[in-house]
Structures are given as structure tokens and as C-alpha cells.
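**Q** Let's see this in three dimensions:
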Amino acid sequence: MRSQVTVTWGEPAAYRIDLEEVQPMPHDQARQWLDEQFTQMGCEPLRATGKVLTVDKILCIAQAAGQDHFRDPGHREWALAYARAASAALAKPVITVDVPGQALAY
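**A** Presented below is the predicted three-dimensional model:
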């Protein structure tokens, strides 16, 4: 089964992270990693109620990190951890994060 996370800022800026040969991240560890990144990057809740869904965290972290964290080989480990956490937290093998569209597809 195919397993990958794609983070895109539009077609020329789509970053595919293949998770086929990577050890899966445990669900609770994935949620903790996303929580830590959300806080460290100063992300704000997307909803007026202040409730932060896992999907919101995944979107906000990608937006806060910017394309460089996905494009630059120096951030490869971070991008891989992001992809592993997103895949594990949502329990989905294939995810597309559309940053400008503020949408996730799986």
C-alpha cells in the first residue's frame, strides 16, 4: 500500500514525502509531536471557538514552517517527522496538505 504525505503551495511547489520504508510513528507520539510544533511555531487556532483540531494543527504547522522546511535538504528529518506525525495522527496512509487552500485530502 502506498504511503506518502504531500504538502503543496500550488503545483510547482508540491513536496512529496514517501513513507514506504519509514517506521510508523505511534499515534500518541504523533499527537504530542504536532502539539509541540504547534506551540513552538506560535500557531494560532483557525476557528473562532478556539478549538484546535488535528487537521488544523497539520495545516498551521505546514504554513508556519514554510516551503523551506520541505524543500531544503537540511530540514529533511523535520519534514519526515512532520509526514510521519500527520499520517499517524490521522491514521491515513496518503495525505495531501494544500496550504494556500487550507485543506487536507486523504
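
**Q** can we go C-alpha only for contacts and neighbour counts from here?
**A** Noted.

**Q** could you measure Arg31 against Arg71, distance?
**A** The spacing between Arg31 and Arg71, counted by CA to CA, to the nearest Å, is 24 Å.

**Q** hang on, I meant Pro24
**A** 22 Å.

**Q** Ala81 now?
**A** Counting by CA to CA - Ala81 and Arg71 are separated by 14 Å.

**Q** and if you look at Gly10?
**A** 14 Å.

**Q** do the same with Val55
**A** Counting by CA to CA - Val55 and Arg71 are separated by 22 Å.

**Q** please give me the structure for this one as well, since I'd like to look at both together:
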Amino acid sequence: MQHHVIVSFGKDCEYDFKLAGGVAADEAREWFDREFDTLECDVSTPTGKILAVDRILSVAKYAGEERFRDQSTWAEQFAKNTAAVLGRDLIRVDVEHYSIGY
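**A** Prediction:
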């Protein structure tokens, strides 16, 4: 399956990934768990439960635009793992507005 993941940090600051294949959803969730802890992400939710989309958005936010620009291997891992967790052909991670669109 072909995946297209766009990570946006604002108008003129987007990172575009076109991926074939990927990783298993369980491995992808584990990767996000590790990155979430490593980056010391903090998400407050009314239920206290952190959803997969919250992890994805928080990891992108706390990693920052610089990591996507300067660490292409890490950025590609982020995109592959995002595609595996969400299982959609087209995914837009909008960090500026803290939302994910399909």
C-alpha cells in the first residue's frame, strides 16, 4: 500500500513523505511510546487517556520543525510509523493547529 504523509508546521513549512510498505502497527505504537517518553511530551486530556493521534501530534510538536528538516531518517521513521498507526492512504499532520486530517 502506498502512503502519503504530510507534516505541516505552518504555511510554507511542510514535509512531504511518499512511502511504499511500512511497519507493523504494534511496532509503530511502540516507537511512538518511546519517542513520547524520550521527548518528555506533556498532553492534558479530560479523560487522562492519551489517544494515538495525541501521541503522533505531541511527538511532532515536541520534536519540532528543526528535527524534520535536519534529521531526515528520523522524519521518515515518523512518517512510516504514523501511516502504520493510522492506516490511511493520505494523512496530514497539522502541528500548528494540532490536528490530523485524512
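
**Q** So for Gly10 and Arg71 of the first structure, which residue has more residues nearby?
**A** Arg71 (15 against 12; other CA atoms under 10 Å).

**Q** Contacts only, for that one.
**A** Neighbour list for Arg71 of the first structure: Tyr15 [criterion: CA atoms under 8 Å, 6 or more residues apart in numbering].

**Q** Strands of the first structure, residue ranges please.
**A** 4-8, 14-18, 94-98, 103-105 (DSSP state E).

**Q** mean deviation of the first one from the second structure?
**A** In this case it means strand 4-8 of the first structure. By mean CA distance after the TM-score superposition for the first structure, the fitted strand 4-8 of the first structure averages 0.8 Å away from its aligned residues in the second structure.

**Q** quick one: that strand aligns where in the second structure?
**A** Counting by TM-score structural alignment, strand 4-8 of the first structure lines up with residues 4-8 of the second structure.

**Q** thinking in terms of the whole chain, how far from its middle is the matching stretch?
**A** 9 Å (CA atoms, centre = their mean, to the nearest Å).

**Q** And for stretch 11-23 of the second structure?
**A** 10 Å.

**Q** just stretch 28-37 of the second structure next, same as before
**A** Worked out by CA atoms, centre = their mean, stretch 28-37 of the second structure lies 10 Å from the chain centre.

**Q** Identify the residue range in the first structure corresponding to that stretch.
**A** Residue span in the first structure matched to stretch 28-37 of the second structure, by TM-score structural alignment: 30-39.
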